[in-house]
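Colleague: Requesting a structural model of the entry that follows:
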Amino acid sequence: MVYSDIEAASRDELRSLQGDRLAETVAYAYENVPFYRDALDEAGVAPDDVESVADVTELPFTTKEDFRDEYPDGLFAVGHADVNRIHASSGTTGKPKIVAYSDDDLDLWREVMARSLAAAGVSEDDVVQNAYGYGLFTGGLGFHDGTEELGACVIPTGGGNTGRQLDMLQDMESDVLACTPSYCLYLAEAAEERGIDPRELPLSTVVIGAEPFTDPMREEIEQALDVTAVDVYGLSEVIGPGVSIECEEAQEGLHVWEDHFYPEVIDPDTGEPLPEGEEGELVLTSLTKEALPVLRYRTGDMTSLTYEECDCGRTAVRMDNVTGRTDDLIIVRGVNVYPSQIEEVMVDLDDVAPYYRIDLFRRGNLDRMELTVEYHEEYGGTHEELEDRIRTVLEDTLEVNPDEIEVVGPGVIDRSETGKVKRVYDHR
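Modeller: Okay, here's the model as predicted:
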């Protein structure tokens, strides 16, 4: 059952709505954001030139560098007096990206998050344990407000404090857990260490996001916790979580709420739009944001789009699970590979746990890759046998040949208790 009728609107109806909203957004950004006025003038595009959604390709891109260059508030379309909330990215690769919300923006966010949770199968009768971090990170408050908008009960546990998470899951019989995929697996491990069978926890659904993951890792989560694992997608520069989500019925791609966010997929090298079904970089344009409208934001996330109607009855375009990021691409001795591709190979091996790390070094003029992998507790062979098997599979599947593969025991690789797990350590 859809939360909003627009989820099942015809393609013609959506295109008409998107065209009207795109024209309004471009005119609004031109009038209120000097950065966009200059960028549009430089591109030779006037607001009146935008007559339909097909004109989106004439607009200039916005990048993460633009957010940093305009730090802290150069992209705001309203004054501070009209800003009701501030969030920010982590800033791990430089200055954080500051994002602003007006009162209407917060209403919009609550609505798309409620819509997302409903698509994931969450109902107003459910108890949702929110283990995303609260604070400047958009995950915690985004899920919190959306859960309340839906009418469900929210437990704001936040990130970390795994012992308390397990207590609340058992004592409050939480139906839904919202957290990163890596934390799901960490929680299952912690439950076993406490003598709790994670499959006996009351959970029926986990809503996972905030980091790329593969279908084999999702299957690992579903088996470990006996749940349905639904992927959610969002980013602070656009709104936060709630841009798109899988439906519980099909789990075949994430429905983009395209009445509010217009998606494109482009060739990351040329910037040219790619056809339906072809993988490239996701670009998003906000259609209804007030405090911080964004035009053609290059997310860096690699995915593809399909417009075929879903089995659930929703007509909203679906994006594939994010397979990696353009800036996560590892190039070692001329071979291109994404960490998610290595993860998929690892998780497909029955004797390997879904935990690994990649260390990159430079020795002289040569790059060096070292891969550390954990074996499953049930594995009965030697480290050398498993290392040889991993090397063979990587060479056959990805043409990747790490300089060193080290197999270690369960729990040796650092876990993340509070947020996104780090897979790649580039020491070059």
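Colleague: Only C-alpha atoms from now on, for both contacts and neighbour counts.
Modeller: OK.
Colleague: you'd agree K289 is up against D107?
Modeller: No: with contact defined as Cα atoms under 8 Å, K289 and D107 do not form a contacting pair (10.5 Å).
Colleague: More neighbours: which of the two?
Modeller: Neighbour totals were compared for K289 and D107, and K289 leads with 25 against 15 (other Cα atoms under 10 Å).
Colleague: Check for me that the more buried one belongs to a helix.
Modeller: No: counting by DSSP: H, G, I helix; E, B strand; the rest coil, K289 is not part of a helix but coil.
Colleague: so who does it touch?
Modeller: Residues in contact with K289 (Cα atoms under 8 Å, 6 or more residues apart in numbering) are T25, D105.
Colleague: ok, it to T63 distance?
Modeller: Per Cα to Cα, to the nearest Å, K289 is found 17 Å from T63.
Colleague: Same question for Y71.
Modeller: Taking Cα to Cα, one finds Y71 at 13 Å from T63.
Colleague: Pick out whichever of these two has more residues nearby.
Modeller: A side-by-side neighbour count of Y71 and T63, using other Cα under 10 Å, places T63 first with 18 against 15.
Colleague: In this structure the more buried one contacts L295, no?
Modeller: No: using Cα under 8 Å, T63 is not in contact with L295; the gap is 9.6 Å.
Colleague: what's the overlap in contacts for the two?
Modeller: Joint contacts of T63 and L295 (Cα under 8 Å, 6+ apart) do not exist.
Colleague: One more, so I can put them side by side:
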Amino acid sequence: MGFYDDLETRSADAREATHVAALQALGVKLGSLAELAGLPVLRKSELSAKQKAEPPFGGMHVGDVAHVFQSPGPIYEPGGVSHDWWRFGRFLHACGIGSADVVQNCFGYHLTPAGMMFENGARAVGARVLPAGTGQTELQVRAAKDVGATTYAGTPDYLNVILEKADEIGEVLGFTKAAVSAGALFPSLRQAYADRGISCLQCYATADLGHVAYESEAMEGMIVDEGVIVEIVTPGTGDPVAEGQVGEIVVTSLNPDYPLIRFGTGDMSAVMSGVSPCGRTNMRIKGWMGRADQTTKIKGMFVRPEQVADLVAKHPEIARARVVASRDGEMDVMRVLIEADGGDAETYAASVVDVLKLKGTVEVVPVGSLPNDGLVIEDQRSYD
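Modeller: So this is what the prediction gives:
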């Protein structure tokens, strides 16, 4: 099948040099990508506040775009129609989609951008598109049959709905490929598609950023898109974590029409070591591993990841901290587990009250003993 372009196989040094030059062209004067960590993280809540103050785009730089989309919030996103504006062509090429394919695009075209994102990518690889959207499943089956759809694009589970309806009414469809996103692709579902002769790959994307990372035929993690820079940081901070540690996905988009610098997605993942067996050399992430917003109410007070980060920053010897909420009878209980080589639990307890505004039991635990799951606030209370 080959690669989409030469960018996918360049060296790490060449990739970084190109990205630094792109950032400089956008007015971000950095000498290396490591210096990105010194810039603030842009949160969706901040973007929303900016847009409310100055609609629709909050005063952010927006170039020559063709569409305005609205996502829940509401949050407004610009969209372009120029070649591969959202960068989905790279993912669809990795799925084996090309000019011989007809893509049944079951992402929505109403207000939100997913439908246009995938259509733009399909055009970039020369495929024909059936703009199907969702719903009216029997008509979806009829259209797939009549137009000879070879490829499904949509959420992972809706393809199964179409296939089951086709079985029910006795139609045999020609899908051999599926490009999915915006939901969990469980191994059992992927295997069910494979048993029907359908190769199914997934990507990670957001309405604000467009395409971020994608699976290749190797199906070992998700390869970061060539048009973005991905960092994994401790939730509540902008501090990058070590390779393999779970943290929040922070993305810098190099799209000159709508650049976003260190945009906090609120999603969790981890960097995988090495490169993909498929030969693509960019960094890989493990895919979606939960949400970073762990804000939890304990004893009637909200405890936020940013506060836990402030607690760690208050004591240089602390490696990590984790707040655990549980119940003792009808009362909330808060424990604070602190990874440190020694240290005084009473001093830490005073800092907990100062920073978190709550009293809790402090336990000093060995460095490296807390689970690698990205959680800084763990709620063990049952709400059943």
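Colleague: now E272 of the first structure: how far from L305 of the first structure?
Modeller: In terms of Cα to Cα, E272 of the first structure sits 15 Å off from L305 of the first structure.
Colleague: can you give me the helices in the stretch 1-150 of the second structure?
Modeller: Assigned by DSSP state H, counting those that start in this stretch, the helices in the stretch 1-150 of the second structure fall at 12-25, 44-53, 89-94, 114-124, 137-147.
Colleague: typo on my end, the stretch 151-300 of the first structure
Modeller: 162-171, 181-193, 215-225.
Colleague: Check the offset of the first one from the chain's centre.
Modeller: This means helix 162-171 of the first structure. 25 Å (Cα atoms, centre = their mean, to the nearest Å).
Colleague: Which residues does stretch 63-71 of the second structure contact?
Modeller: By Cα under 8 Å, 6+ apart, stretch 63-71 of the second structure touches 76-81, 111-113, 207, 256-258.
Colleague: Also stretch 217-230 of the first structure?
Modeller: Contacts of stretch 217-230 of the first structure (Cα under 8 Å, 6+ apart): 120, 181, 184-185, 188, 198-201, 203-208, 245-248, 251, 344, 347, 354.
Colleague: If any of those residues are buried, put those into a ChimeraX selection.
Modeller: To isolate the buried members of the contacts of stretch 217-230 of the first structure in ChimeraX, using 16 or more other Cα atoms under 10 Å:
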select :120,181,184,185,188,198,199,201,203,204,205,206,207,208,245,246,247,248,251,344,347,354
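Colleague: what about the aligned partner of P60 of the first structure in the second structure, how many neighbours?
Modeller: In the second structure, the residue matched to P60 of the first structure (TM-score structural alignment) is P40. For P40 of the second structure, the neighbour count with other Cα under 10 Å is 14.
Colleague: Run a quick neighbour tally on the residue nearest to N120 of the second structure when sequence neighbours are not counted.
Modeller: Sequence neighbours aside, D84 is the residue nearest to N120 of the second structure in space, at 5.8 Å (criterion: Cα to Cα, 6 or more residues apart in numbering). Applying other Cα under 10 Å, we find 19 residues neighbouring D84 of the second structure.
Colleague: cool, and M331 of the second structure?
Modeller: So M331 of the second structure, with other Cα under 10 Å, has 10 neighbours.
Colleague: quick revisit: of E272 and L305 of the first structure, which one has the most company?
Modeller: Neighbours per residue (other Cα under 10 Å) separate E272 of the first structure from L305, with L305 holding more: 25 against 13.
Colleague: Map that one across to the second structure for me.
Modeller: So, by TM-score structural alignment, L305 of the first structure is matched to V271.
Colleague: rewinding a little: residues in contact with the residue nearest to N120 of the second structure?
Modeller: N120, G121, R123, A124.
Colleague: at 10 Å what do you get?
Modeller: Applying Cα atoms under 10 Å, 6 or more residues apart in numbering to D84 of the second structure gives the contacts R90, M117, F118, E119, N120, G121, A122, R123, A124, V125.
Colleague: Quick one: map the last one onto the first structure.
Modeller: Pairing criterion TM-score structural alignment: the partner of V125 of the second structure within the first structure is identified as L150.
Colleague: With the first one instead?
Modeller: Matched to the first structure by TM-score structural alignment, R90 of the second structure sits across from R115.
Colleague: Tally up the residues packed near the residue lying closest to that match once chain neighbours are set aside, please.
Modeller: Closest residue in space to R115 of the first structure, ignoring its immediate chain neighbours: Y3 at 5.5 Å, by Cα to Cα, 6+ apart. The number of residues packed near Y3 of the first structure is 16, by other Cα under 10 Å.
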